[in-house]
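1. Below are the sequence and a predicted model for it; my questions follow.
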Amino acid sequence: MWAHEGQIPPDTDWRIWLYMGGRGAGKTRAGAEWIRSQIWEHGKQRVALVGPTLSDVREVMIEGPSGLRNIGPAEERPIYSPSRRRLEWPNGAEGFVFSAEDPDSLRGPQFDAAWGDEIGAWHRGQTCWDMLMFGLRLGDNPRICATTTPRPTPLIRKLVKLDNIEITRASTLENAHNLAPSFLEAVQANYGGTRLGRQEIDGELIDDPKGALWLRSQIETNRTINAKHEFQRIVVAIDPPISKGVNADTCGIIAAGLRQDGKSVIIADASVQGLRPLDWAARASGLAAEYGNAEIVAEANQGGEMVRDVLEMAGCVSPVRLVHARLSKAARASPVAALYAQGKVMHGGSFPALEDQMCIFGSDAASGSPDRVDALVWAVTVLMLEKVNLRPRVRWV
């Protein structure tokens, strides 16, 4: 009656239900309630309970506040025998405890239902999962519920691509009424919008595809929440879309500043999709005005002088410099990505849409036009690479 949407098993003919949620999103309660329903409503008799360690199974899945011994009517609750590592329900059903540290312990036993908790933290995840699936062979429709905070482990990467799986997701905030307000305030203030926050609070599966020029670890290492520095120079870079209307490409608009110590800081992402040229020009002009009429750098490969004209029509009073791309996007982005790897570019805040685009750029997962990345590359190039002559060249020999 009070479960939120992510905690409710999908009403389809699934074999695997994967519930990925943020910290405190009610994953343990969802798994425990599902097991209880399997035993009392669907007649399951042999259940596998698998956690990262034996202690995790006992302290969280069984004895925890949302564990199997603390939910449902008192007369339906199981008894746990630690020496046998076994739960026994009043109707004769049994639950068998296993640790992901010992996959071989799953050889031999067989089950008609299973619950795997925090599978993203399983030390030998794939091996343990395989052994568990071989044992899930009793009854007409053996099923498994897997609950976890999403982490890009090989096991989770593989599971999300399966056909016979249903996936539900939930953020920490969806279970806010069961959590301390001070906890919510603290984690939002400290981690909101960061890679760790998106994983541990929002319940998102954040991954770095192979071949991407940027890594999230590099961005996180060089993130600063205090972007109020004295800058030698600030630029607003624009990657204008060549189309207009609701299906137009995004207009990339990025502001960056060069600090006294020679490092650059990305200070704003005002990129916008679907606006008319006059409207995105007004947005970029307004951002430049916020930073003392900072110089605007706009790519003019498609629009030429029209880009300058549109900015002037929008009331722009900042100096406008038009730049032309003579190399491919990847060739222009590579030196900028190298600066990130050297710790010379920082993000002065959290920019999820920009960072998502950066961390697939150059990989097979990339699709569409990388408008935000293009604008970022122009901003950093103008601030850092032009002076030291590090722009990529082609030399004829």
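-> Perfect, thanks for sending it.
2. From now on I want contacts and neighbour counts done on CA atoms only, so please keep to that.
-> OK.
3. And the helices in the stretch 251-397 of the chain, which stretches?
-> 277-290, 305-313, 329-341, 352-358, 371-380 (DSSP state H, counting those that start in this stretch).
4. I'd like to know how far Gly116 sits from Leu354.
-> Applying CA to CA, to the nearest Å, the value for Gly116 to Leu354 is 34 Å.
5. Compare neighbour counts for the two and give me the winner.
-> More crowded of Gly116 and Leu354, by other CA atoms under 10 Å: Gly116, with 26 against 19.
6. how about that one, what does it touch?
-> Leu49, Val50, Gly51, Ile144, Cys145, Ala146, Thr147 (CA atoms under 8 Å, 6 or more residues apart in numbering).
7. unless I'm mixing things up, Lys375 is touching Thr250, no?
-> Just to correct that, residue 375 is Ala rather than Lys. No: at 10.8 Å, Ala375 does not count as touching Thr250 under the criterion of CA atoms under 8 Å.
8. Out of the contacts of Gly116, which comes closest to Met346?
-> Thr147 (34.7 Å; CA to CA).
9. Who are the packing partners of whatever helix or strand the closest one lives in?
-> Secondary structure assigned from DSSP states H and E places Thr147 in strand 143-148. Packing partners of strand 143-148 (3 or more CA pairs under 8 Å, 6 or more residues apart in numbering; DSSP states H and E): strand 16-21, helix 27-40, strand 113-117.
10. And here is the other one:
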Amino acid sequence: ALRNRYANEVLSKRLEAQNVELSQARDRADQASRAKSQFFAAASHDLRQPLHAMGLFAAALSAKAREPDVANLVTSISSSVEALEGLFNELLDISKIDSGKVKPEIADVSVTVLFDRLRMDFEPEAFDRGLSFRMPSRSAWVRSDPVLLERILRNLISNAMRYTRTGGVLVSTRLRKGKLRFEVWDTGMGIAPDDQVRIFEEFVQLANAERDRRKGLGLGLSIVQRLAALLSHPVSLSSRLGRGTVFRIDVPMGRAPVVRVAATRVERSQADLGGRCILVIDDEASIVDGMSALLGSWGAEALIAGTAAEAMAQVTGRDAPPDLIIADYQLRDGEIGPEVVTAVRRHFGTEIPAILVTGSATPERLEEARDLGHHLLLKPVMPAKLRTLIQFKLKEAVKA
């Protein structure tokens, strides 16, 4: 009995020591994960600034390039900036998902609208690659987060395009056990059975031994798996080497909302920014230089300010308010863009349309922008997206 008691005490102490070690290891892992997320959150703004400026300068230069050789160089620069933006966003997406900052907002999503948007983006790419691309329309609704579901499908389609050299890509849907199954088929190289689990791991790229960063970082499928788990949408795949692959995702069915028919009117196009005055508020010299050059190439007059005082100095004495304000959210010395926008609006006594540019789109910041009637753009802002939003805001102002 004494021997058994001694053995039990030894075993108990050994288990206690192991539990302490496991607890310490878990704490170290949690601390490392928090440190990674904190690094990305802190570095996000500083890393986005130069990328944002590069995109603005490249677009401004493109408008002035006349010689074919120069135009080709500018196109290459723009492509590199877009590729860098994609890589950067992949890293931040992983960080946000792992830190629990991505919160699904479930709603009824129109498959028709979703497919129209995806088809518009991927048809030109498929044509450029010499691939067929089919995406039959489906009049159906599903219950999901529209942004996250679209991101999942975009990643799957991009992956299929990237690894398909001949043939094509098919995106289809079918009803299965009360859910709508999305399927992304390709005629690519296929995935060996031993690799069909590994491809969902971070930084795994089966056909990129040369580490060509134009093919991404190997995070696309990892993001798909994380987002699908977050939404409780099961993901599966089937593949045959040399024949191709199909990825499947099952999404609950939704209901079409009641549509109220409203009167519409045709308005003149706002594509031409000639004669428009736009107040740009940003304390980064490279950003304001690039934004000024870009807006000038679109025919607009740019008023530049880095602080609230400079913004007021720019507009004081003007008979008419600027047509639009583009403001960085975080300025120097504790000033923030929304406060400067409010001051300029108060000066003219009118709700001037405004766009806020930020390096960190936190839920609180999004809510603040929505309450103030601003649109929020996340750096780096691609010029085409900026111009589209400018046109939209100007049209809104006409309607008001």
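-> Received it, and whenever you're ready, just let me know what you need. Since we're looking at a predicted model, the values are computed, not measured.
11. Could you tell me the TM-score of the two chains?
-> Between these two chains, after superposing, the TM-score reads 0.24 (TM-score structural alignment, normalised by the length of the first structure); 164 aligned residues with a CA RMSD of 7.3 Å.
12. nearest to Leu258 of the first structure, of the helices of the stretch 251-397 of the first structure?
-> Comparing the helices of the stretch 251-397 of the first structure by CA to CA, helix 371-380 comes nearest, at 8.7 Å.
13. just to revisit the earlier point, quick one: which two of the contacts of Gly116 of the first structure are the most distant?
-> Farthest pair in the contacts of Gly116 of the first structure, by CA to CA: Gly51 and Ile144, 13.2 Å.
14. Can you show me the strands along the stretch 251-400 of the second structure?
-> 277-281, 301-305, 324-328, 354-358, 375-378 (DSSP state E, counting those that start in this stretch).
15. Tell me which of those strands lies nearest to Ala229 of the second structure.
-> Across the strands of the stretch 251-400 of the second structure, closest to Ala229 of the second structure is strand 375-378 (CA to CA), at 25.2 Å.
16. For that closest one, buried residues please.
-> Buried positions in strand 375-378 of the second structure, judged by neighbour count with 16 or more other CA atoms under 10 Å: His375, Leu376, Leu377.
17. Name the next helix or strand downstream of the helix or strand harbouring Glu16 of the second structure, please.
-> Assessed by DSSP H and E, Glu16 of the second structure sits inside helix 2-64. Helices and strands here follow DSSP H and E; after helix 2-64 of the second structure, the next one along the chain is helix 68-98.
18. Identify each buried residue in that next one, please.
-> 71, 74-75, 77-78, 81-85, 87-90, 92-97.
19. What's the first helix or strand after that helix?
-> Following helix 68-98 of the second structure toward the C-terminus (DSSP H and E): strand 107-110.
20. residues touching Ile304 of the second structure, list them.
-> Residues near Ile304 of the second structure by CA under 8 Å, 6+ apart: Leu279, Val280, Ile281, Asp282, Val288, Ser292, Ala311, Gln314.
21. actually His375 of the second structure, not the one I typed
-> Applying CA under 8 Å, 6+ apart to His375 of the second structure gives the contacts Ala354, Ile355, Leu356, Ala369.
22. among these, who's most crowded?
-> Busiest of those [other CA under 10 Å] is Ala354, holding 28 neighbours.
23. close enough to count as contact, it and Leu324?
-> Yes: with contact defined as CA under 8 Å, Ala354 of the second structure counts as touching Leu324 (5.7 Å).
24. where do the contact lists of those two overlap?
-> With CA under 8 Å, 6+ apart, Ala354 of the second structure and Leu324 have common neighbours Lys393.
25. isn't Glu85 of the second structure right up against Pro50?
-> No: counting by CA under 8 Å, Glu85 of the second structure does not reach Pro50; the two are 11.0 Å apart.
26. Please name the nearest non-neighbouring residue to Ser172 of the second structure.
-> In this structure, Ser172 of the second structure finds its nearest non-sequential neighbour in Glu183, 5.2 Å apart by CA to CA, 6 or more residues apart in numbering.
27. what about the one you found, how many residues close to it?
-> 22.
28. try Ala268 of the first structure
-> Neighbour tally, Ala268 of the first structure, other CA under 10 Å: 19.
29. Does Val340 of the second structure touch Glu310 like I think?
-> No: contact criterion CA under 8 Å: Val340 of the second structure and Glu310 do not qualify, at 10.0 Å.
30. Between those two, tell me which one has more neighbours.
-> Comparing Val340 of the second structure with Glu310 by other CA under 10 Å, the one with more neighbours is Val340, at 21 against 14.
31. ok, that one to Ala60 of the second structure distance?
-> Val340 of the second structure is 26 Å from Ala60 of the second structure, by CA to CA.
32. again with Glu150 of the second structure
-> Using CA to CA, Glu150 of the second structure is found at 30 Å from Ala60 of the second structure.
33. neighbour-wise, which of those two wins?
-> For Glu150 of the second structure versus Ala60, the count of surrounding residues by other CA under 10 Å is larger for Ala60: 22 against 16.
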